[in-house]
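Asker: have a look at this prediction, sequence included:
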Amino acid sequence: MKSKKLLLSGYKITSDENYINNLFPIPHELNIQLADLHYLAQKGKESSIKKFVRLIEKYPQVPTLKNYLSVTYQNMGNRKKANEVNHWIIAEHPNYLYGKINLAAEYWQNQEFEKIPEVLGEKLDLKALFPERDTFHVDEVIAFFSITVIYFAELGEIEEAELRMEIMKEVYPESPKIEIIEGILFKAKIKAASKRMVENQENNIYIDIEPTKSGNKTEMPQFNHSEIEQLYTNGSGISENIIVEILNLPRKTLIADLEKILTDSVERYNYFLNYDGLIEENSSFAIHSLIILGELKASESLNSVLNFLKQDEGFLDFYLGDTLTEIIWQILYNIENKNLDIYLKFIQEPGIYSFCKSAVTELIAQTVLHNPDRKTEAIGWFKKVIIFFLNSKIEDNVIDSIFLGSLVNNILDIKANELLPDIEKLYQKNIVDLFACGDFDDVQKLFREESLFTNKNEILSITETYNKINSWSENQKNPFNDNDEINDDYEYIQNSIEKKEPKVGRNEPCPCGSGKKYKKCCLNKN
């Protein structure tokens, strides 16, 4: 891969507005009309065609006019005519860079990517394309690198595309084209990530999870405190007064009631799953119970909580949704963060859902980030986990590639370099999900790099926890449109083909390479 310095070597960059005019002289009487002509081209009106044709006949030596004619056809939706003009420009003005870029963009739209180097040169290097020139206008540089970013992005060569994206930002950070090309690059990264994910899934090892054994009960259990029944009729927007009222109940009987809710969530799972009138307000009782147990720091309830987390994926998604990956680690932290051996036993049990185990390793990592003096203890805990999986067999139903990828990420969070030799053994055994943080070489690189973001998550108050969950509920009512089209002001790449792109799941690692989950990183930048 070429360096930024090499890609920018051999020429100067100017912002002199007269530079292009000097390369392709434009008579004064035409030059004063260019701004209006540019506007007409962008509007894409059929009435402008005759005007451009007349001007081209009068000034055949000016390639800009043909370029505007191509843009006009493109914005009218007449790609065939636009393409004909592009080839005309190349034939009559072979040294006109924008003509080459238009033609390359045409090949992009036609998905004829192999033809782009035929137009822009095999090296895709600006100086190599025009060796006789020692200066380029900044708009030429941005336009050239825009199409090369797109080219490499479409080929899935993301590093090459990102390198040229960085050059664009350095050369002209205010360019409106940057946001457009970043959007195209981001989609390409998701596409490449989805492809890697599919490839990795074929090699991953998965566990078998026993279906949740639900009963036939339909009636709510009897509670020590009638106030508890309010947890069955209120969702994430539950009144703070109700929570305070419940927290003020006698601790022992309150905890017994909260544990009874967790038992009820299992026993009546089938009932709620098939309940016609199910809404958020009458299906949030389990998460209410968990949050309140966390607020009470009810270590005596840890076994009940862990038994709840031993259920199958459908059950956990039904009751917890996004809270599983966002909130559960904190609930466990509040309930018990001293006796880590309990969590070791949980991790070692067969048939535990990947993200429940990941909540535990997130808890251990956050314990270190909030209590740095416990790092040695946590490293010892992580080492025991790794040794357990190294000594396990597939038939034990504990080896879980997705969880092990998450485990490596949590070890990275606390920069436990001492565990690198053990992590390498996991990779040698081919049991780590490569989509999570790459191969072992990538992991070594991540250990050496300084993180650009903090891995330390805030410990939320109970009010903040509910506010966070409530904001998710609101977002689900008004989800962003995955198919929003990028408004592209790039003269030729203005009406780019809308493609159905593969999606990355909210709980999967972000394709940007940050190591965060997609929903915590780039989801809202799409």
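Answerer: Structure's in. What do you need?
Asker: drop to CA atoms for contacts and neighbour counts, all remaining ones
Answerer: Will do.
Asker: so Phe136 is in which element?
Answerer: strand 135-137 (DSSP states H and E).
Asker: other SSEs contacting the helix or strand following that strand?
Answerer: Next helix or strand after strand 135-137 toward the C-terminus (DSSP H and E): helix 138-155. Judged by 3 or more CA pairs under 8 Å, 6 or more residues apart in numbering; DSSP states H and E, helix 138-155 is in contact with strand 12-14, helix 97-109, helix 158-171, helix 177-203.
Asker: pick the most deeply packed of the ones you listed.
Answerer: helix 97-109 (a mean of 23; mean count of other CA atoms under 10 Å).
Asker: second one coming, line it up with the first:
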Amino acid sequence: MTEPTVTLTPEQEAALPQDWPTMAAQLEHYQEDFPLLALHAALRQPALSVAPLLAELSACAAAPAQRTDDETGWMLHLYAMHLLATLREPQAFAPLLAIARLDGETLENLLGDHLTEGLPRALAATCAAGQEDALQTLAGDRTAYFWSRSAALRALALRTLEGDYPRAALLAWLQGEAEREAARMQDEGLDPEQGSETDYLSELVVTLEEIGAADMADQVAEWFEDGLIDDAFLELAESQKRLQRSWAECVAEELDHGWGYPRDIIAEIGRWACFQPDEDDEDEDAEREPQTPIKREAPKVGRNDPCPCGSGKKYKKCCGANA
């Protein structure tokens, strides 16, 4: 775990919670005031925080409705996922897998954007060496929610990019998995316009792109030509370009924009939408200030990035589908 960039003043240091009940009081429910001290305390004092955070993840997997139906804004499960991932706590892996196997509607309500952002990174960071087969099983399970399967693939790629899982091992599994999925689609007469039932091959190709699987470029091109990959979500030329990247390019490009193990998690949590100024407040401030025209291009949204609309889905499966 790296040192958080959000530093504390001497007064804040003196006020750090020294017991779990005090931390929990700031972390259990949403509060407008950012829980800076509780987050610092939880990371600095794992002897106090890890056990109750693990208990929260297990309780979340067993009784998710108690979190999603909480009108007071239950937040502890989200903090638990991110804090334990930052601490690289391997005991969090099993309850996170259990959460990932909840039904889709529950997961969307429970995690929101964190389903495609935080969950893959948390699975990757808490997975111990030798447990990658559990991620492979989840990814290949057609009874699991599609975005949980996608999260498992992202976690496998991330562990490889971070140097904790051999690239050759992941490549061999991806090749076999993709070939089996392509054969299934052809045998069953499926095409990629039939929804998430047929999107798994495209997700596998994205994972191959993430690790620069140049040896699979010709096979991927054939899948495009055979109509097994929806070119509304993946473009052949761009896919071929990404597949041909060197390993160094893959690591740099995939990890440099923050897609790695959680490290400076307090700063990341501080950027969550719930801690940003309310739009109504911003509108009131704007009415008081002179308006100056600003020309600015919207930032590019990658096809596998979370959709800016806040749906929790990937851009390519949401607003990007009509782009």
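Answerer: Good, I have the coordinates. None of these values were measured; they are calculated from a predicted model.
Asker: now the helices and strands packed on helix 138-155 of structure 1 as JSON lines including distance to Ser299 of structure 1?
Answerer: JSON lines is the format used below for these (distance: least, CA to CA, whole Å):
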{"stretch": "strand 12-14", "distance to Ser299 of structure 1": "65"}
{"stretch": "helix 97-109", "distance to Ser299 of structure 1": "60"}
{"stretch": "helix 158-171", "distance to Ser299 of structure 1": "47"}
{"stretch": "helix 177-203", "distance to Ser299 of structure 1": "37"}
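Asker: tally of neighbours for Leu135 of structure 2?
Answerer: Residues lying near Leu135 of structure 2 (other CA atoms under 10 Å) number 22.
Asker: in structure 1, what residue corresponds to it?
Answerer: Matched by TM-score structural alignment, Leu135 of structure 2 corresponds to Tyr343 in structure 1.
Asker: what residues of whichever helix or strand that match is part of count as buried?
Answerer: If you go by DSSP H and E, Tyr343 of structure 1 is part of helix 341-348. Using 16 or more other CA atoms under 10 Å as the burial criterion, the residues of helix 341-348 of structure 1 that qualify are 343-344, 346-348.
Asker: give me the contact list for it.
Answerer: For helix 341-348 of structure 1, the external contacting residues (CA atoms under 8 Å, 6 or more residues apart in numbering) are 306, 357, 360, 381, 385, 388, 398.
Asker: after superposition, how close is that helix to structure 2?
Answerer: Here the mean offset of helix 341-348 of structure 1 against structure 2 after fitting is 1.5 Å, by mean CA distance after the TM-score superposition for structure 1.
Asker: any idea how far that helix is from the middle of the chain?
Answerer: Averaged C-alpha coordinates place helix 341-348 of structure 1 at 31 Å from its chain's average position (CA atoms, centre = their mean, to the nearest Å).
Asker: whereabouts in structure 2 does the helix or strand just after it align?
Answerer: Sequence-wise, the next helix or strand downstream of helix 341-348 of structure 1 (DSSP H and E) is helix 354-370. With TM-score structural alignment applied, helix 354-370 of structure 1 matches the range 146-162 in structure 2.
Asker: can you give me the helices for the stretch 201-323 of structure 2?
Answerer: 217-225, 236-243, 247-255, 265-270, 279-288 (DSSP state H, counting those that start in this stretch).
Asker: quick one, which of those gets closest to Glu108 of structure 2.
Answerer: Ranking those by proximity to Glu108 of structure 2 (CA to CA) places helix 265-270 first, at 18.9 Å.
Asker: please name every helix or strand in contact with that closest one.
Answerer: Against helix 265-270 of structure 2 (3+ CA pairs under 8 Å, 6+ apart) you get helix 36-44, helix 76-86.
Asker: most distant residue from the centre of structure 1?
Answerer: Distance from the centre of structure 1 peaks at Lys58, with 51.9 Å (CA atoms, centre = their mean).
Asker: that one and Tyr466 of structure 1: what is the separation?
Answerer: Remark: distance between Lys58 of structure 1 and Tyr466 of structure 1 (CA to CA, to the nearest Å) = 70 Å.
Asker: find the residue at the geometric middle of structure 2.
Answerer: The structure's structure 2 has its C-alpha centroid closest to Glu117; by CA atoms, centre = their mean the separation is 2.5 Å.
Asker: still on that earlier bit, which of the helices and strands packed on helix 265-270 of structure 2 sits most buried?
Answerer: The most buried one of these (mean count of other CA under 10 Å) is helix 76-86, showing a mean of 23.
Asker: matching residues in structure 1 for that helix?
Answerer: The aligned range for helix 76-86 of structure 2 is 285-295, by TM-score structural alignment.
Asker: just how off-centre is the matching stretch within its chain?
Answerer: For stretch 285-295 of structure 1, the distance to the chain centre is 29 Å (CA atoms, centre = their mean).
Asker: mean shift of that stretch relative to structure 2?
Answerer: Stretch 285-295 of structure 1 sits 1.4 Å off on average (mean CA distance after the TM-score superposition for structure 1).
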